[in-house]
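In: Predicted structure and sequence below. I'll ask about it afterward.
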Amino acid sequence: MLSWLEAGVVGALQGVAELFPVSSLGHSVLVPAVVGGSWARDLNVSTPESPYLAFIVGLHVATAIALIVYFWRDWVRIVGGLVTSIVRREVRTSDQRLAWLLVLATIPVGLVGLLLEHWFRTTLAKPTPTACFLMANGVILLVSERMRRGDTDLDSEYVDERVSGPESDKRLAELDVKSAVGIGATQILALAPGISRSGIATVGGLVRGLSREDAARFSFLLATPVILAAGALKLGDLAGPLGDGIRPQVLFGSVLSGVGAYLSVRFLTRYLANRSLRPFGYYCLLAGAAALVWLNVR
């Protein structure tokens, strides 16, 4: 049902694509469809009670763990801020405020995901719609960069200094609630395969005036509880019949996914500090168009 090669390729791809603004779910749908044969049969995420979906869930948990490991200092401060805020019934420090902003910003996608995840997956997670959504993701990235053309020089002033976590978190804590929730709500679009969660949240931050680094950082912090919760809710599937015969492959793919996610976030937090999203936008347009042509003419 799931070969070691399939597990390795999809696991490594998931870890990288989840954080790059190119949609991991989109690639998880398109790659098997483009390869065809047993890949298209075994790796079909839209099938009800799909073992492949259980496999993807395991990969998501590994990705979330990698994000927690990379941002562990930030999460210690943020969780500590949330706890002290609840105990003392106050919101005074930047850590306390950022913690509540993340909680509030996660609510919209959490509610929609619980209610409509099955519909999104079974209705939209098919190769042709996914290729179209991937192209739409590219357009969103390119349009956002065109809108910010005049701000490029401003971001370049912060190449080295703004990679500091605590300083970035202090700036993020200054967001107003409406902006934070608005950025978090953009993740709802990423329920459609082909739309990148990190990409759409980063664009949401840029539109609201955040620097490239701060927008990317906020998107990664937002992604952690969402990815972890989505994985945890379905992790039990791997202990049941859906996990039979694929648990070793799930473990193998999860290790590759976690390593890929860690390396990706380490690279992207520096890359996006002063570089454009355009390369990712062009890639999504070309990859989506190529997949669409291939799927309809072969």
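Out: Perfect, I can see it now. Predicted model only: the values in this text are computed from it and were never measured. Numbering: from 1, shown residues only.

In: rest of the way, CA atoms for contacts and neighbours
Out: OK.

In: List the buried residues in the host helix or strand of A289.
Out: Assigned by DSSP states H and E, A289 falls within helix 278-297. Of the residues in helix 278-297, those buried under the neighbour-count criterion (16 or more other C-alpha atoms under 10 Å) are 278, 280-289, 291-292, 295.

In: Same check on stretch 106-124?
Out: By neighbour count, and taking 16+ other C-alpha under 10 Å as the criterion, the buried residues in stretch 106-124 are 106, 108-110, 113, 117, 120-121, 124.

In: Which two of these have the greatest separation?
Out: Of all pairs drawn from the buried residues of stretch 106-124, the greatest distance, 22.6 Å, lies between T106 and L124 (C-alpha to C-alpha).

In: so D169 makes contact with A99?
Out: No. Contact status for D169 versus A99: not in contact, 10.0 Å apart, counting by C-alpha atoms under 8 Å.

In: here's the one I want to compare it with:
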Amino acid sequence: MPILLLVIILGIVEGITEYLPVSSTGHLILATELLGFDADKWALFNIAIQPGAILAILVLYWRTFRDVLIGLWHREPSAFAFVRNLLVAFIPAVVIGLAIGDYIELLLGNAVVVAVSLILGGVAILFIEWWAKPTDSGGVANVTLRHSIGIGLVQCLAMIPGVSRSGATILGAMAMGVDRKTAAEFSFFLAVPTLTGATALQLYKHGGTMESGMGGWILIGSLVSFVVAVVVVKAFVSIIQRYGFAPFAWYRIIAGAVALIWLAMC
């Protein structure tokens, strides 16, 4: 398969899965293996194209970020609460990521871990959808400090490939009583510092080992993921408000089971 086609496919996978509760990292690992490439060699690429997905959130929610910046200038409590909630939710990922980041990297090429995590995550989604009784939180700024810390801790589960960062944060927030729309938007906004930090760290640690020409492939992959993510995020919020997360749970279970069967046959 031509490298350009692989780059486009991985960009599409990243754009579709980054904000859905299905694990973008897991799907990128499985897609790389399925297409016959070494997942370890493409691990850096899969992380480095995340800025495209980050940009999608900045573009789609530019009015929200603008209002927060203006609110900070005018010292509005809601703007400070918005920033505070994202910062306290971001800190656990920084601490735990720096502490056990090298061990987590060893799992990034393990397709079996991804498949099992997909199945277990799907079961967890079905349980939380049935058990949780969320109420209207009124937006990210109105999420309590305690819940923001809890969401940040839950997000750290996504360091295991296949768990899903968006799934962990959204379902974790719902389990604490946050409504679906606010939980989804909290996950979107939290992705900006989290994905930015993860990308910067990996490029700092492994950028020197990047193969010749990989920079151009990363740029193309990021562009593809941006375009796809813009479309997916706009549709995602309306889908979860109408149907909930059960469709994604069943998809995870089926995809994980198929992946395990495929891996066993290889």
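Out: Thanks, I have it. Everything numeric here is computed off the predicted structure, so don't read it as measured data.

In: after superposition, how close is the helix holding A289 of the first structure to the second structure?
Out: Once superposed with the second structure, the aligned residues differ from helix 278-297 of the first structure by a mean of 0.7 Å; criterion: mean C-alpha distance after the TM-score superposition for the first structure.

In: now swap in stretch 222-229 of the first structure and tell me
Out: Average distance between stretch 222-229 of the first structure and its aligned residues in the second structure, after superposition and using mean C-alpha distance after the TM-score superposition for the first structure, equals 1.1 Å.

In: number of nearby residues for the equivalent of S166 of the second structure over in the first structure?
Out: Alignment note (TM-score structural alignment): S166 of the second structure maps to S198 of the first structure. Counted with other C-alpha atoms under 10 Å, the neighbours of S198 of the first structure add up to 28.

In: List the contacts of S198 of the first structure.
Out: In this structure, S198 of the first structure makes contact with 18-21, 187, 216, 219-220, 223, judged by C-alpha atoms under 8 Å, 6 or more residues apart in numbering.

In: Looking at the residues you listed, which one is closest to L272 of the first structure?
Out: Within these, distances to L272 of the first structure taken as C-alpha to C-alpha reach their minimum at A216, with 6.9 Å.

In: Hmm, the closest one is touching L272, no?
Out: Yes. Counting by C-alpha under 8 Å, A216 of the first structure touches L272, with 6.9 Å between them.

In: Show me which of the two is the more surrounded one.
Out: With neighbours defined as other C-alpha under 10 Å, A216 of the first structure and L272 compare such that A216 has more, 30 against 20.

In: Show which residue of the first structure lies farthest from the average position.
Out: Of all residues in the first structure, R88 sits farthest from the chain's C-alpha centroid, using C-alpha atoms, centre = their mean; the distance is 33.2 Å.

In: ok, it to L98 of the first structure distance?
Out: 16 Å (C-alpha to C-alpha, to the nearest Å).

In: now do A290 of the first structure
Out: From A290 of the first structure over to L98 of the first structure (counting by C-alpha to C-alpha), the distance is 41 Å.

In: In terms of helix, strand or coil, where does P193 of the first structure fall?
Out: Following DSSP: H, G, I helix; E, B strand; the rest coil, the label given to P193 of the first structure is coil.

In: The closest residue to it other than its chain neighbours sits in which helix or strand?
Out: Residue nearest to P193 of the first structure in three dimensions, not counting chain neighbours: G26, with 4.6 Å by C-alpha to C-alpha, 6 or more residues apart in numbering. When elements are defined using DSSP H and E, G26 of the first structure is found to belong to helix 24-35.

In: so what secondary structure elements neighbour that helix?
Out: Helix 24-35 of the first structure is packed against helix 4-17, helix 38-42, helix 127-147, helix 278-297, with contacts defined by 3 or more C-alpha pairs under 8 Å, 6 or more residues apart in numbering; DSSP states H and E.

In: Just the residues contacting the next helix-or-strand element following the second one, thanks.
Out: Counting by DSSP H and E, the element after helix 38-42 of the first structure in chain order, helix or strand, is helix 51-70. Under the criterion C-alpha under 8 Å, 6+ apart, residues 2, 11, 14-15, 18, 42-45, 75, 220, 223-225, 227-228, 230-232, 234-235, 237-238, 242-243, 246, 250-251, 253-255, 257-259, 261-262, 265-266 lie in contact with helix 51-70 of the first structure.

In: Kindly report the same for stretch 19-33 of the first structure.
Out: 10, 13-18, 39-40, 43-45, 125-127, 130-131, 134, 137, 190, 193-200, 220, 261, 264-265, 268, 280-281, 284, 291, 295.

In: circling back to that earlier point, Serialize the helices and strands packed on helix 24-35 of the first structure to a markdown table and add fields for distance to I183 of the first structure.
Out: A markdown table is the format used below for those (distance: least, C-alpha to C-alpha, whole Å):
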| stretch | distance to I183 of the first structure |
| --- | --- |
| helix 4-17 | 20 |
| helix 38-42 | 35 |
| helix 127-147 | 14 |
| helix 278-297 | 19 |
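
In: and of those helices, who's closest to G209 of the first structure?
Out: Closest to G209 of the first structure of those is helix 127-147 (C-alpha to C-alpha; 11.2 Å).

In: buried set for the closest one?
Out: 127-145.

In: Where does that helix end up in the second structure?
Out: Alignment of helix 127-147 of the first structure against the second structure: residues 111-131, by TM-score structural alignment.

In: average gap between the matching stretch and the first structure?
Out: When the first structure is superposed, stretch 111-131 of the second structure averages 1.0 Å from its matched positions, counting by mean C-alpha distance after the TM-score superposition for the first structure.

In: H27 of the first structure: neighbour count?
Out: H27 of the first structure has 24 nearby residues by other C-alpha under 10 Å.
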